[in-house]
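1. Pasting a predicted model and its sequence here:
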Amino acid sequence: MENNENVNPTVSGEDKKLKKELSFVQLLFLSVGGIIGSGWLFGVNAGAATAGPAVTLSWLIGGVMVIFIALTYSELAAMIPRSGGIVRYPHMTHGSYTGYILGWAYLLSAVTVPSIEAVAAVTYISGLKGLGFMSYSGTTVLGSFTSLTVYGVIIAVLLMIGFFFLNYFGIKFLGRWNEYFVYWKLVIPTITFILLFFMFRASNFTALAGGFNAIGTPFIFTAIPGAGIVFSYLGFRQALDYGGEAKNPQRDIPRALILSVVIGIVVYEILQLVYIGAIRVSVADLTTFSWSGLTVSSYASSPFYHVFETAGIAGFGAWGSVLLVDAVISPSGTGWIYLGTSTRTIYGLATDRYFPPNVMKVNKKSGVPMIPLILSTIIGIIFIAPFPSWYILVGFISSATVFTYIMGGVSLRVLRNTAKNVERPYKLPYSKVLSIIAFVSATLIVYWSGYITLSILMMLILGGIPIYLIYYGTYKLGISLGKTITSGIIYWIIIGISFYLVYYDIIIPAVSNITASTPIAAPDSVFYYFIAVYVMIVISTIVLTFLIHHWAKDENKKEIKSGWWLIYFVLFIFGFSYLGAFGPYVSPIAVAGQSFPYVPLLLFPYDTFIVIVVAIAFFFLAVRSGYSEDDVQSILADQGVPLSTLED
């Protein structure tokens, strides 16, 4: 029996090999460690550049929205504590098509977080005299940012290898050492906050570049996904991803989730306040000061270090040096946690049969899924070379992650109806209302990312469907290999053409317009390209989904049927993001105090109101599309979830 299990491991069997070593404090510190990383080092600068002083509202709004999302997962995680839980819950309630698409999106974000943290650490220390060769400031097709040089990339790769070995030694080692790092990560920002009060200028909030809300209300919301705000808060998910390795998951996971976000809100809010108050125009190295210029100013590579280094107060320069040490510790601590997260994400996808069974095998000695750990490290390293900038990666990662969180409230409501016989140690009160708020919050954060980010993200998400078709479609749905390969390649060609048109004929002209000294209106040809791309994407995606449903065995057609709502949701967000106030020709950068001649079809806040209404409709459609009670019970039993005869 043992030999057979090693050849074709079972889900429940491999789950049991995961070591139950984590206490409440360790779960909490894993989440807090995920939250306080590069966000406090760079997010305050990116946020100020995006929304000006009004970004202080962004941190508060974003934190509250993330709490609503976390609340829905607190019941799910206590009810079904599983490592890689976020990618496993959608499969339990909606089957493989929904589960795979969301799991693929989550994987895209999870494997890139260690990369961005390694990049952050190297970028920050490059601000030290003599280490400037590791980074440079320049303009890319996505805007003007500070990026790593080849030398900086090499050092970031070495950090990734270090993250690998820290994870290799197992969860007990990771949990124990992470505690010490989190204490450090809480103490350093606190002392920084206290010291910056001696440099605080209240006039910075109203006197510079247009006042408190200098850039405009829409960009208070754009900053939430685009400036690293939601990226920072999303570290709460560590308690979910490590849930299968907790000593008392039912009691500890919900508490760790909520408390970690509250701690994050307090820390980031006070740091943002004092950072804005400490900025000195005279040392920003900008000809004419504007908030948007902060991402290419002398503050860009190491914001807090530069503040202390130029303070002119005795002893402050020395504290700046301490921050350079923290610039390695904080992102690195987050990076190795997230490498474990991406490892457990791949493990979770393998348990849902999206990857071959051997991928989920757990190393008996370390209690770590080794193949996912190796894959996560390699993919993370690959991401560093083409995207060696924190400012470029952060918006993509935030949007990809939050996109997957739309399922928290949906899965909760489906399981309330279909899994009444599963014990709920924590039952979320007012779940009918809070689930809707969580879904709408996640949808809005994704929408506020803007078309430039979303167009790339949505095509990468849809581009993962052929992988599902070729492996899962052949192995599980009973579709012939010839059909899966042929249709998959054709779809990839369409996605490739669409990506080319979006990148060269929409994104590049849009960014050129944003960075131009005299902005111009969007040419008509850009809109025609958008229509052409959108029509191609809509038709090809609907046709491919229809074919998968048509080809699948009768008993498996429900897996595709339950995912139609998600396809329509993706297509709606993809198209609507162009038309609203967060489209490609609406810039967060105010030039000479003038707005761009381009007027979106739907102005803020009307576009956001429409998204809220449509999101509510999609929520009810998603819940209605969930699996029947018999189907859910079968999946839960296969996943090793204890079932009883309890009735609510």
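-> Structure received.

2. From now on I want contacts and neighbour counts done on CA atoms only, so please keep to that.
-> OK.

3. now the helices for the stretch 301-450 of the chain?
-> For the stretch 301-450 of the chain, the helices defined by DSSP state H, counting those that start in this stretch occupy 303-309, 316-351, 370-384, 390-404, 407-418, 431-447.

4. tell me the angle of the longest one relative to helix 370-384?
-> Between helix 316-351 and helix 370-384, the angle formed by their directions is 130 degrees, by axes from the mean of the first three to the mean of the last three C-alpha atoms, to 10 degrees.

5. For helix 316-351, list every residue counted as buried.
-> 316-317, 319-321, 323-324, 326-351 (16 or more other C-alpha atoms under 10 Å).

6. Check the fifth one too.
-> When neighbours are counted by 16+ other C-alpha under 10 Å, the buried residues of helix 407-418 are found to be 407, 408, 409, 410, 411, 412, 413, 414, 415, 416, 418.

7. how much space between the third one and residue 325?
-> Which is residue 409. 40 Å (C-alpha to C-alpha, to the nearest Å).

8. From the buried residues of helix 407-418, pick the one nearest residue 32.
-> residue 408 (20.4 Å; C-alpha to C-alpha).

9. Tell me who's in contact with the residue lying closest to residue 42 once chain neighbours are set aside.
-> For residue 42, ignoring the flanking residues on the chain, the nearest one in space by C-alpha to C-alpha, 6 or more residues apart in numbering is residue 303 at 6.8 Å. By C-alpha atoms under 8 Å, 6 or more residues apart in numbering, the contact set of residue 303 is 41, 42, 45.

10. Comparison target below:
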Amino acid sequence: MGLWQLTALSIGATLGTGIFVILGEAAPLAGPAVVLSFVLAAVTALFSALSYAELAGTIPVSGSSYSYVYATMGEVAAWVCGWCLLLEYGVSVSAVAVGWGAYIDDLARATVGTTLPEALSGPPGDGGVFNVPAVVVVLLAMALLLRGTQESARVNTAVVVLKVAVLVFFCAVAFTAFRAGNLAPFAPLGAAGVTAAASQVFFSYIGFDAASTAGEEARDPRRDLPRAILISLVVVTAVYCLVALAALGAVPWRQLDGSEAALADVLRSAVGSTWPAVLLSVGAVVAIASVVFTVYYGQTRILFAMSRDGLVPRVFSRVSGRQRVPVANVVITGAVVAVLAGVVPLGELANATSIGTLFAFALVNVGVLLLRRSRPDLPRTFRTPLFPVTPLLGVALCVLLMVGLHGTTWVVFAAWMLLGLALYALYGRRRSALARQP
């Protein structure tokens, strides 16, 4: 993959459910100031992106931050990071799939006047039994991944162009209904609300590091990976802020509370016509499906790298067929993700994804600090500016947003980490490539 395909991979993994869906979860926490929440989340992502860019140009291998932490902090820290990435990528695929199901329902309601039975379109606890649309989109992504990387990358690049066009269309329509009064008071819940919403909308930025999972499938990884990471983050941030401003200017922020198809609901309310909402829902269905695919791709490549190091079973690094696809890896990952998508509510999935990601990002920033100290001689195609201030701020902002998450999310995260450490002690520590060395 070249620079454009790597950039499209990162944009494709980022631009989707976060803005199409999570706005309805975050707006009640900050009011119109949720626009600032997107900016705060973007700044947090930016500091980590700069660290990712340096490590991607220095250690251009598959596995994203797992591989970077392994090279800079050793096996135990790498396992912790990889375990967090399994939470980030695996759970976020499920969350994205749930958002896809919400837009499928919205599209069906707008076009044929009916929706799927509630029991088949939502998880337990949200009035449903099993979220069938969410499972279907995961299985579609699995089928595409099994066809190979090059073909999958072409499809993703085309879809990225489409989703950007859909969001530009949303802004163009929503700004025609813009009312300055909808933005007053701008921050009704104060700075605490902005921080709390930023913790939640950080979910929208998960995926900008997807290019770093493709280090071994890039034509010129040392040059292209840093550029792809930074370009994708700039594009995504600009789009998010425009969309959030357009949405909150078009309708009162309280109206978005709990909406899982938030942007379609904005168009329907603001314009008084159904066709813009239908068009947006069609675009959202395609756009969110592409996020499922790209984040799912990143998950399989992280498991591939961990398996190659012996920390998870070898089955995850076996490739087969002319396309050299890790078939068992793709199928097993897809099965687990599909079950999560079918039975867990969106809000809980998004929060669990955010805390795992923020912890992994903090480790990447620490990795840059350690590698500059231990191996200053290594060739670097990109250097994090204002070192060491930038990675230190990256760590601090990641911790700030982690603190803003609910106590329940911390309990889930602690349980996940304890489970991971137990698996490492019982399996990974004894079977790893490092343990087998004389």
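-> Ah, there it is. For clarity, every value in this text was computed on a predicted model and none was experimentally measured.

11. picking up where we left off before, what's the counterpart of the residue nearest to residue 42 of the first structure in the second structure?
-> If you follow residue 303 of the first structure across to the second structure using TM-score structural alignment, you land on residue 262.

12. next one: residue 168 of the first structure
-> So, by TM-score structural alignment, residue 168 of the first structure is matched to residue 146.

13. residue contacts, its match?
-> Counting by C-alpha under 8 Å, 6+ apart, residue 146 of the second structure has contacts 325, 327, 330.

14. What count of nearby residues applies to whichever residue in the first structure pairs up with the second one?
-> Right, residue 327 of the second structure. Alignment note: residue 327 of the second structure maps to residue 370 in the first structure; criterion TM-score structural alignment. For residue 370 of the first structure, the neighbour count with other C-alpha atoms under 10 Å is 20.

15. name the element residue 259 of the first structure belongs to?
-> Applying DSSP states H and E as the criterion places residue 259 of the first structure in helix 249-278.

16. Would you check the span in the second structure matched by that helix?
-> Against the second structure, helix 249-278 of the first structure falls on residues 221-250 (TM-score structural alignment).

17. Tell me who's in contact with the counterpart of residue 11 of the second structure in the first structure.
-> Under the alignment (TM-score structural alignment), residue 11 of the second structure pairs with residue 32 in the first structure. Counting by C-alpha under 8 Å, 6+ apart, residue 32 of the first structure touches 182, 235, 236, 260, 261, 263, 264.

18. Map residue 391 of the first structure onto the second structure.
-> Per TM-score structural alignment, residue 391 of the first structure is aligned with residue 347.

19. swap in residue 379 of the first structure?
-> Mapped onto the second structure by TM-score structural alignment, residue 379 of the first structure lines up with residue 336.

20. And that match, how close does it get to residue 387 of the second structure?
-> Taking C-alpha to C-alpha, one finds residue 336 of the second structure at 40 Å from residue 387 of the second structure.

21. Can you pull up the most central residue in the second structure?
-> By C-alpha atoms, centre = their mean, the second structure has its centre lying nearest to residue 206, at 2.8 Å.

22. Spatially, what comes nearest to that residue if we skip its sequence neighbours?
-> If the residues on either side of it in the chain are set aside, residue 206 of the second structure comes closest to residue 14, at 5.8 Å by C-alpha to C-alpha, 6+ apart.

23. neighbours of the one you found, just the number please.
-> Count around residue 14 of the second structure with other C-alpha under 10 Å applied: 28.
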